[in-house]
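Student: below is the sequence, then the predicted model.
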Amino acid sequence: MQTTLSEQARQLPRAEEAERILRACVHCGFCNATCPTYQLLGDELEGPRGRIYLIKQVLEGNQVTQKTQQHLDRCLSCRNCETTCPSGVDYHNLLDIGRAVVDAAVARPLGQRLVREGLRAVVAKPSLFKSLMSSGHLFRAVLPQRLQTKLPHPAAPAKARPTRHHARQVLMLEGCVQPSLSPNTNAATARVLDRLGIGVMPSREAGCCGAVDYHLDAQAAGLDRARRNIDAWWPSIEQGVEAIVQTASGCGAFIKEYGHLLSTDPSYADKAKKVSALAKDLVEVLRDEPLEMLAIHGAQRLAFHCPCTLQHAQKLGGAVESVLARLGFNLTAVPDGHLCCGSAGTYSITQPELSQQLRDKRLNALESGQPDVIITANVGCQSHLNGAGRTPVRHWIELVEAALP
């Protein structure tokens, strides 16, 4: 696609990157065929091709409006379009660049600003999030229905973590909302890794991966969180830790972007590149281990929902299913496994109507094989799908841990 950036756009730190991505797009439209919002709304501007054109117009100096902002907001950032693009268009990075320019030019309504700032203030702080969750459970009966569906029932407490020392060590990101929404996920991970002779090193100084800030109009704040995590992990990296493990694929996808996003920061570029190289989704660690020694036998029928951040961003589609098959689990067939459930980080709150439509479509597909349990690899998807009150949804590692002899 031919494009001529405006003089103002050429001053942007990522101007060359934006122009390169725009020029890679040939406007073929294959992306629209797999775009969840285009499928729901049937509007060219609600698909990747239309959004790319909107960003092109913005960067060429055309007028920016709230409608432009709305069309970009409605993108789930699922990156399904990248999987199907024959030209290799780096859509998600172009979207990040375009959103930053649009958000700087268009003032959001007060209600939107309050929601977004509230999410940034709460979600990235585990202790505050936990306190609000506890209060929500006390007053559930008087909460609006919309909030009740977003408030999961109290989770069972996490099992004890192993205390044995192993020569092999990994770091593990604890996450922001996962300790409250699914507290046993990381404990189950530590217990399974322990059986395989791998220890989990604590890293209490590490916090939110930065994705929440970065995708809610605060890219600089998101990158500052990335830098703090790099500082927190660096002593362990220098000691030879094997990997930085994530049990939430959304966090993992963002941490793997640290190297790219901080590539122009002279103080952090090399460290960020190293951190991204060490970042591994849990399945990347387990698939290379002798899983047969776990002697697992699972009798439940499971349907796996592969999060967009796992299959499209991290290119690990099929990896969890392969591990579970090796362990003997009974997996049902799931049609349209490439589609998004509508969670998409905070999307289920900022775009509730579209999110619910996508959730219901996804659940219909997941339940078509009549599973006992739906499993997934991202706490956002897990909580969002569970909010429908239908088939129970859990993280896949919890089922593996529960089946240990």
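Tutor: Yep, that arrived.

Student: from here on, contacts and neighbour counts on C-alpha atoms
Tutor: Noted.

Student: and the spatially most central residue of the chain, helix, strand or coil?
Tutor: A centroid search over the chain (CA atoms, centre = their mean) returns residue 250, at 1.9 Å, as the residue closest to the centre. Secondary structure, DSSP: H, G, I helix; E, B strand; the rest coil: residue 250 is helix.

Student: another one to put next to it:
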Amino acid sequence: MQTHFSDADRQKPHIQEADQVLRACVHCGFCNATCPTYLLLGDERDGPRGRIYLMKELLESADDDVETAAKAQTHLDRCLTCLNCETTCPSGVEYGKLLNIGRAEAERRAPRSMGERLGYYGLRKMLVSPARFQALLRLGQTFTPLVPGKLRSKMPAAPVEPGPRPAEERHSRRVLMLEGCVQPGLSPNTNAATARVLDRLGISVTPVAEAGCCGAIDFHLNAQQQARERMRANIDAWWPYVEQGAEAIVQTASGCGAFVKEYGEMLKDDPAYASRAQTISDMARDIVEVLGEAPLEKLEVQANQRLAFQCPCTLQHAQQLGGAVEGVLKTLGFDLTPVQNGHLCCGSAGTYSITQPELATQLRDNKLDALEAGHPDVIVTANIGCQTHLAGANRTPVRHWIEVVDETLV
């Protein structure tokens, strides 16, 4: 794709980066064939190719061109950031990188309405603090009829109790665990189950209370500087344990894992943090990566359930771990049903199901139809956002896959 930036613009780091991505695109449109929003809406501007043209137009336009920025912002907001297009693209276009640049530029040039800004700010403050989120969750569960409809479906009536965790220093092998923001409230058993499974494999888990939100929520709600502040705070919290010999930082939410693996890239221009950020990214492991390298015969499992696995976009497209969970579950003896169009997003996408509820609901229902076609006893997934979004339809039960493994240990 040809670009037309001025010599002055080409001196700007974000334009240099965008120019490199844009020039890799050959307009082929293969990406549209696997884009969930394009398949739903049939609008070129709501597919990756069209959004790339919108971002090109935005970045090449005059700095005071608010109309172009506002037009781009509408269609960029509808993007799920599922990165299915990156998996599909034969030219290796780094669409996600361009999207981050385009969204930040549109936000700078076309400020949102006061209502939108307050809504985004409220989501950020509500979701990134586990204590605050759990307090609001308990309040919402007490006064459910008063909760707005698009939030009401996100509240589990009675999450599985976490149960005891093994002692932290039982084994010579030690990993850290990112506890997450909303997962301790929505699915408190997930991390406890992970600790029990890893204990069976001779690995101790150290939770680091000082490590907070990974930063993804701020970043995807266009508060990118605040997200980087959270990254730096997490690096500071983890670093003493890294120096003491922790071998990995384990995530059970694939969305968090995908984001932590980007710390090195996102802080590459920060001289104080670039090196440590890359080390943290290199140490970040989804729980399936740890189990995939473990002697699974140590896990004596009585697998008697028929499962359908929903592979989150952040696992299969961002982390390139498609098929990994299915492989572990099959090795352990679980019966997995086939799932058509498993590459398509369920519509959760972080806060997308709240900010774009109509599209998210259509995607969710389509995904559930595909998952339920094989008549599973339980749908399992690897990300709390997907789990909550799918469970909100009140159809087949939805769990994190590691909880099912933990419950079937003999």
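Tutor: All right, it came through fine. Note that this is a predicted model, so its numbers are computed, not measured.

Student: what would you report as the TM-score here?
Tutor: Here the TM-score for the pair of chains, by TM-score structural alignment, normalised by the length of the first structure, is 0.98; 405 aligned residues with a CA RMSD of 1.1 Å.

Student: coming back round to it: and the residue nearest to the centre of the first structure, what's its match in the second structure?
Tutor: Here residue 250 of the first structure is matched to residue 255 in the second structure, going by TM-score structural alignment.

Student: so how far is residue 226 of the first structure from the residue nearest to the centre of the first structure?
Tutor: Distance of residue 250 of the first structure to residue 226 of the first structure, computed by CA to CA, to the nearest Å: 14 Å.

Student: cool, residue 347 of the first structure as well?
Tutor: 21 Å.

Student: these two - which one has more neighbours?
Tutor: residue 226 (26 against 21; other CA atoms under 10 Å).

Student: what residue of the second structure takes the place of the more buried one?
Tutor: Residue 226 of the first structure maps onto residue 231 in the second structure, by TM-score structural alignment.

Student: quick one: residue 15 of the second structure is in a strand?
Tutor: No: Residue 15 of the second structure: not assigned to a strand; according to three-state DSSP it is helix.

Student: that one and residue 274 of the second structure: what is the separation?
Tutor: In terms of CA to CA, residue 15 of the second structure sits 21 Å off from residue 274 of the second structure.

Student: aligned partner of residue 389 of the first structure in the second structure?
Tutor: By TM-score structural alignment, residue 389 of the first structure lines up with residue 394.

Student: mind listing what's buried in stretch 33-50 of the first structure?
Tutor: Across stretch 33-50 of the first structure, burial judged by 16 or more other CA atoms under 10 Å covers 34-38, 45-50.

Student: quick one: which of those sit in helices?
Tutor: By the criterion of DSSP state H, membership of the buried residues of stretch 33-50 of the first structure in helices covers 36-38, 48-50.

Student: isn't residue 181 of the second structure right next to residue 212, touching?
Tutor: Yes: with contacts counted by CA atoms under 8 Å, residue 181 of the second structure reaches residue 212, the gap being 7.0 Å.

Student: for the two, list the residues in contact with both.
Tutor: Residues touching both residue 181 of the second structure and residue 212 (CA atoms under 8 Å, 6 or more residues apart in numbering) are 128-129.

Student: more neighbours, the two?
Tutor: Neighbour count, other CA under 10 Å: between residue 181 of the second structure and residue 212, residue 181 has more, with 23 against 19.

Student: number of residues surrounding residue 157 of the second structure?
Tutor: 10.

Student: which position in the first structure pairs with it?
Tutor: For residue 157 of the second structure, the residue aligned by TM-score structural alignment is residue 153.

Student: any idea how far residue 378 of the first structure is from residue 284 of the first structure?
Tutor: From residue 284 of the first structure to residue 378 of the first structure the distance is 15 Å (CA to CA).

Student: and residue 376 of the first structure, what does it touch?
Tutor: By CA under 8 Å, 6+ apart, the neighbours of residue 376 of the first structure are 304-307, 382, 393-396.

Student: same deal with residue 140 of the second structure?
Tutor: 146-147, 152, 155.

Student: what about these, which are in helices?
Tutor: Short answer: the contacts of residue 140 of the second structure in helices (DSSP H) are residue 152.

Student: before we move on, back to that, are we agreed that the match of residue 226 of the first structure is in a helix?
Tutor: Yes: checked against three-state DSSP, residue 231 of the second structure lies within a helix.

Student: that one reaches residue 214, doesn't it?
Tutor: Yes: judged on CA under 8 Å, residue 231 of the second structure makes contact with residue 214 at a distance of 6.4 Å.

Student: tell me which residue of the second structure lines up with residue 73 of the first structure.
Tutor: For residue 73 of the first structure, the residue aligned by TM-score structural alignment is residue 77.

Student: which stretches of the second structure form strands?
Tutor: Residue ranges of the strands in the second structure, as given by DSSP state E, are 173-177, 203-207, 249-251, 284-286, 306-310, 335-336, 378-381, 398-400.

Student: reformat the ones you listed as CSV; add distance to residue 84 of the second structure.
Tutor: Shown next, in CSV, are those (distance: least, CA to CA, whole Å):
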stretch, distance to residue 84 of the second structure
strand 173-177, 27
strand 203-207, 32
strand 249-251, 21
strand 284-286, 19
strand 306-310, 15
strand 335-336, 23
strand 378-381, 17
strand 398-400, 22
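
Student: rewinding a little: wait, which of the ones in helices among the buried residues of stretch 33-50 of the first structure is closest to residue 171 of the first structure?
Tutor: Of all these, residue 36 has the smallest distance to residue 171 of the first structure: 34.5 Å, by CA to CA.
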